[in-house]
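Asker: Structure of the sequence below:
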Amino acid sequence: MSSAVVPEHPGLLPGALDPTRPRPRRTTRDWLVDSLCFLISLCWVLIATLDAASPEPTFAERLPHDWMIAADALIGLICAVALWFRRRWPLGLALATLPFSAFSMAAAAPILIIYFTLVVHRRTMVALAVTAAGLVTNMFFALFRPDPIISYWPATLWGVVITLLVLAWGMFVRARRQLVLSLRERAERAEAEQQLRVTQARQLERTRIAREMHDVLAHRISLLSLHAGALEFRPDAPAEEVARAAGVIRDSAHAALQDLREVIGVLRSESSLTVDPERPQPTIADLPSLVAESRAAGVRVDLRDEVSAADRLPVAVGRTAYRIVQEGLTNARKHARGAAVMVGVSGAPEGGLTVEIRNRWPVGEPVGDAIPGTGTGLVGIAERVNLAGGRLEHGRDASGDFRLAAWLPWPAT
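Answerer: Coordinates of the predicted model:
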């Protein structure tokens, strides 16, 4: 290949480096650079043609016939027009124009630009194969169009040097674009992974809140069902008791509806977690009020609180203990109506926190319709205890009572 000035190749979109992917539409920058390459090629064709027609040519010996000068100019124009299609068919155009490099001086600039495009956008082995073929045609060029100033081998060596420089430049541009593409893909992948982590965190938070609401709703609805059942089987109760039970039913229904609205809002929208602040979650300090609710519903509950340094109990451990007691009282109201319930909480730092709920095993069929349940309450409690690093036991013990007991770790600090 003969010497020529090669303009900087236009920057392509990342997908252009992969020949299997569809070509993107030509951008404004591509149009500008392609126009510049075309104009430079036209100027070179004009310069090479005028030089070949001069009595003392500079680049190569004068052609013996005028029609050869015109043919060389025509070949240069054809190769210049082909530059507009080099982005789509770089290999095809390189192979098609390669024979012209053996004798055409006017086509030198557009051929080198096509060759540069091939090096940038095709695999290295393909570029090296075309380079080897170009070096062969370069040897023929020095024979057909000998330089008027220097001898054959120096002229051939100059062609080899120029070809290798274009090869090195194209491989550098290709490596740089691949690096930029790799960094861009990494950044996009990191951003996608970050968005996925945020989405997963939100989903986990919604699931956690929904689980909390499930426990609260089960507790409140069991209270509501218990009072409604009392009114059903005691139609002759005093008016004060009826009014008090109706008030508890109304308050429980309103609270259950409020909790239901909150959980539906959490599960409906992505932004609900940040729009409304989450209500304070109960801890072990709220156990007396929880027991008071059950006593108001007619359940006999005995609370034994033997916790030392309760103010140092971690919030998460206290919340888990509260949910365990809540689930135990709810199960007692559902499956052992009328049975006395013993709730015991004890523990100290380093020794752990022990929570135990015990009630007599129900005898015979329950009076009236049983309170329906989801069957997942103990499963959720077991998951909570497991996440807290504790142990959970539930079932009928040797004395015949139903026992729900859990041990939760309580670090010293």
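Asker: rest of the way, CA atoms for contacts and neighbours
Answerer: Will do.
Asker: so which strand or helix has the most far-flung residue of the chain relative to its centre?
Answerer: Largest separation from the mean C-alpha position in the chain: residue 55, at 69.5 Å (CA atoms, centre = their mean). Following DSSP states H and E, one finds residue 55 outside all helices and strands.
Asker: Regarding the residue nearest to it when sequence neighbours are not counted, what is its secondary structure?
Answerer: Sequence neighbours aside, residue 62 is the residue nearest to residue 55 in space, at 7.4 Å (criterion: CA to CA, 6 or more residues apart in numbering). Classification of residue 62 by DSSP: H, G, I helix; E, B strand; the rest coil places it in coil.
Asker: And residue 62, how far from residue 328?
Answerer: Separation of residue 62 from residue 328 (CA to CA, to the nearest Å): 106 Å.
Asker: The two - which one has more neighbours?
Answerer: residue 328 (28 against 21; other CA atoms under 10 Å).
Asker: The more buried one - nearest residue in space that isn't next to it in sequence?
Answerer: Per CA to CA, 6+ apart, closest to residue 328 is residue 357, 6.0 Å.
Asker: Against which helices or strands is the helix or strand where the one you found lies packed?
Answerer: Using DSSP H and E, the element containing residue 357 is strand 352-360. Under the contact definition 3 or more CA pairs under 8 Å, 6 or more residues apart in numbering; DSSP states H and E, strand 352-360 sits against helix 315-335, strand 341-348, strand 401-408.
Asker: So the residue nearest to residue 328 sits against residue 326, correct?
Answerer: No. Using CA atoms under 8 Å, residue 357 makes no contact with residue 326, being 9.7 Å away.
Asker: Just want to know which of these two has more residues nearby.
Answerer: The neighbour count for residue 357 versus residue 326, taken as other CA under 10 Å, is higher for residue 357 (25 against 21).
Asker: quick one, the longest helix belonging to the chain and helix 315-335 angle?
Answerer: The longest helix of the chain (DSSP state H) is helix 152-233. In terms of direction (axes from the mean of the first three to the mean of the last three CA atoms, to 10 degrees), helix 152-233 departs from helix 315-335 by 40 degrees.
Asker: Let me know the next secondary structure element after helix 152-233.
Answerer: Counting by DSSP H and E, what follows helix 152-233 is helix 239-268.
Asker: Check which helices and strands that next one is in contact with.
Answerer: Right, helix 239-268 is packed against helix 152-233, helix 272-275 by 3+ CA pairs under 8 Å, 6+ apart.
Asker: Just the buried residues of that helix, please?
Answerer: By 16 or more other CA atoms under 10 Å, the buried positions in helix 239-268 come out as 242, 245-246, 248-249, 252-253, 255-256, 259-260, 262-263, 265-266.
Asker: what sits up against stretch 207-226?
Answerer: The list of residues contacting stretch 207-226 from outside it, by CA atoms under 8 Å, 6 or more residues apart in numbering, reads 248-249, 252-253, 255-256, 259-260, 263, 266-267, 294, 297, 323, 326-327, 329-330, 333-334, 371, 373, 377, 380.
Asker: Could you also give me the structure for this second sequence? I'd like to compare it with the first:
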Amino acid sequence: MPRPPRLVMLGSTIAISLLVGSVVWTTVTSGPAPWLRLDIAAAVVACTLVPVAVTWPVAGGLALAALAAVSPVATPAATFAAINAARQRPFPTAVAVAVAGLAGHALQGRWRPLTGLSYGWWLLLMAAAYAALLGWGTWARARQALVMSLRERARRAEAEQGRRVTEARIAERTRIAQEMHDVLAHRLSLLAVYAGALEYRPDSSPERLAAAAGVIRGGVHQALDELREVVTVLRQEPAGADPDSPPGPELRDVPRLVGEAREAGLTVSFEDRTDPNLAEAAVAPVTGRTAYRVVQEALTNARKHAAGQPVRVHLAGSPGGTLVVDVRNPLSYQLPELPGAGIGLVGLTERVSLAGGRLDHAVNVAGEFHLRAELPWRT
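Answerer: Below is the predicted model of the structure:
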């Protein structure tokens, strides 16, 4: 056990000194005191030994037990040493200190018996007092150990949660980097095709050459925009990546995602208030993919944690403004059919943040789980 702080030691010394002083005063005022000098000396020694008992419970407790055999004024200090040993030391050691204190009082009762109370009853009362003090101190020690254990478990749980959140963020960044890698590889492969056509067909008409050059210029600009989005994402390239893999999902794939959820048995109402006349190129790929992932994660959570409940998916926005993805579903008070790690929303928040947007999720007043993402509509 750690050494008690100075404030505890000072408070214990003052309290026991007051008790010892009250016993000495009672002895003086009760009549002739043939042992007055011995009691005063024992009181001084007892008050001196209290800090020793606080710091070294066993040594101080044994010394005060021996002092209790000499004078009754040492009783408050000796009983304090017993309960303090029970609080700071294992139970067998505390029992030894308590037995020593009881033995000291047994010797005290032999050569300085109390008037009006037989020695047997007095010794029984002292044994009961020491047993109570021993039990109280042992309970306090067990409670302190339990509190420390709970604090340690809470600290470990917090550290574990922090580690899991960090891992989720890193995993989400890695997935985003992989998607961006796929998109850039796909776009650059198209540019290579057009550049190869220019190389091998220099005799093409000026119109075709101009059209191919325009496609290459536009593709380079788009590739630079994609690279600007991913430049802050750090990852390790996985082994076996296919540089010619197709691009990831986009905003136009959200209706297909909703249809797949309906086929899987989920009741989904879908409302799209974006401009239907806009071309897909009007939405930046990073914005479209992020919106797709928001809807995908929301539908996955609904299947896991709100099975059988209807889900409402709402899309709204326009170029130059904000793309809003709003998903709601009533809460289910049944146990989820599928286990979850509880970090999907952490990764989704990281993804939306990297796309320049904001993600909010909470339970609203209607008892629904509400997931809302706001993304800048980039073109």
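Asker: Any idea what the TM-score is?
Answerer: Remark: TM-score between the superposed chains equals 0.57 [TM-score structural alignment, normalised by the length of structure 2]; 252 aligned residues with a CA RMSD of 3.4 Å.
Asker: re the thing from before, do I have it right that the residue nearest to residue 55 of structure 1 meets residue 50?
Answerer: No. Contact criterion CA under 8 Å: residue 62 of structure 1 and residue 50 do not qualify, at 10.5 Å.
Asker: Three-state assignment for residue 32 of structure 2, please.
Answerer: Three-state call for residue 32 of structure 2 (three-state DSSP): coil.
Asker: list the contacts for the nearest residue to residue 152 of structure 1 once chain neighbours are set aside?
Answerer: Nearest residue to residue 152 of structure 1 in three dimensions, chain neighbours excluded: residue 142, at 6.0 Å (CA to CA, 6+ apart). By CA under 8 Å, 6+ apart, residue 142 of structure 1 lies in contact with 152, 155, 156.
Asker: can you count the residues close to the residue mapped onto the second one from structure 2?
Answerer: Meaning residue 155 of structure 1. The alignment partner of residue 155 of structure 1 in structure 2, by TM-score structural alignment, is residue 122. Residue 122 of structure 2: 16 surrounding residues under other CA under 10 Å.
Asker: I'd like to know how far residue 122 of structure 2 sits from residue 99 of structure 2.
Answerer: Taking CA to CA, one finds residue 122 of structure 2 at 16 Å from residue 99 of structure 2.
Asker: Could you do residue 295 of structure 2 as well?
Answerer: Applying CA to CA, the value for residue 295 of structure 2 to residue 99 of structure 2 is 71 Å.
Asker: So for structure 2, the centremost residue is which one?
Answerer: Geometric middle of structure 2 (CA atoms, centre = their mean) lands on residue 158, at 2.4 Å.
Asker: What's that one aligned with over in structure 1?
Answerer: Checking TM-score structural alignment: residue 158 of structure 2 goes with residue 191.
Asker: Could you list which residues are in contact with its match?
Answerer: Shown here is residue 191 of structure 1, which makes no contacts under the criterion CA under 8 Å, 6+ apart.
Asker: roughly how far apart are it and residue 273 of structure 1?
Answerer: In terms of CA to CA, residue 191 of structure 1 sits 22 Å off from residue 273 of structure 1.
Asker: What's residue 68 of structure 2 aligned with over in structure 1?
Answerer: So residue 68 of structure 2 corresponds to residue 101, using TM-score structural alignment.
Asker: Just to be sure, its match is in a helix?
Answerer: Yes. Under three-state DSSP, residue 101 of structure 1 falls within a helix.
Asker: I'd say it and residue 141 touch.
Answerer: Yes. Applying CA under 8 Å, one finds residue 101 of structure 1 in contact with residue 141, separated by 6.9 Å.
Asker: what about residue 24 of structure 1, which SS state?
Answerer: Three-state assignment for residue 24 of structure 1 (three-state DSSP): coil.
Asker: Residue 281 of structure 1 now?
Answerer: With three-state DSSP as the criterion, residue 281 of structure 1 reads coil.
Asker: Would you confirm that it contacts residue 319?
Answerer: Yes. If you go by CA under 8 Å, residue 281 of structure 1 and residue 319 touch, sitting 7.1 Å apart.
Asker: Just want to know which of the two has more residues nearby.
Answerer: Set residue 281 of structure 1 next to residue 319 and count neighbours by other CA under 10 Å: residue 319 wins out with 18 against 12.
Asker: Could you measure from that one over to residue 379 of structure 1?
Answerer: 17 Å.
Asker: Just give me the match in structure 2 for the residue nearest to residue 152 of structure 1.
Answerer: Checking TM-score structural alignment: residue 142 of structure 1 goes with residue 109.
Asker: One more: residue 175 of structure 1?
Answerer: Using TM-score structural alignment, the partner of residue 175 of structure 1 in structure 2 is residue 142.
Asker: burial of its match, as a residue count?
Answerer: 14.
Asker: Then residue 26 of structure 1?
Answerer: When neighbours are counted by other CA under 10 Å, residue 26 of structure 1 comes out with 12.
Asker: Quickly note the distance from it to residue 137 of structure 1.
Answerer: In terms of CA to CA, residue 26 of structure 1 sits 32 Å off from residue 137 of structure 1.
Asker: does residue 372 of structure 2 sit in a helix, a strand or a coil?
Answerer: Applying three-state DSSP: residue 372 of structure 2 is strand.
Asker: Can you verify my assumption that it contacts residue 329?
Answerer: No. Taking contacts as CA under 8 Å, residue 372 of structure 2 lies outside contact range of residue 329: 12.0 Å.
Asker: Between these two, tell me which one has more neighbours.
Answerer: Set residue 372 of structure 2 next to residue 329 and count neighbours by other CA under 10 Å: residue 329 wins out with 22 against 19.
Asker: Excluding sequence neighbours, find me the nearest residue to the more buried one.
Answerer: residue 311 is the one closest to residue 329 of structure 2 (CA to CA, 6+ apart), at 4.6 Å.
Asker: which ones are touching the one you found?
Answerer: The neighbourhood of residue 311 of structure 2, defined by CA under 8 Å, 6+ apart, consists of 266, 267, 268, 269, 299, 302, 327, 328, 329, 330.
Asker: Could you single out the nearest of the residues you listed to residue 199 of structure 2?
Answerer: residue 299 (47.9 Å; CA to CA).
Asker: Looking at structure 1, name the residue matched to the closest one.
Answerer: Residue 299 of structure 2 maps onto nothing in structure 1, by TM-score structural alignment.
Asker: I'd assumed residue 261 was in contact with residue 299 of structure 2.
Answerer: Yes. Counting by CA under 8 Å, residue 299 of structure 2 touches residue 261, with 7.3 Å between them.
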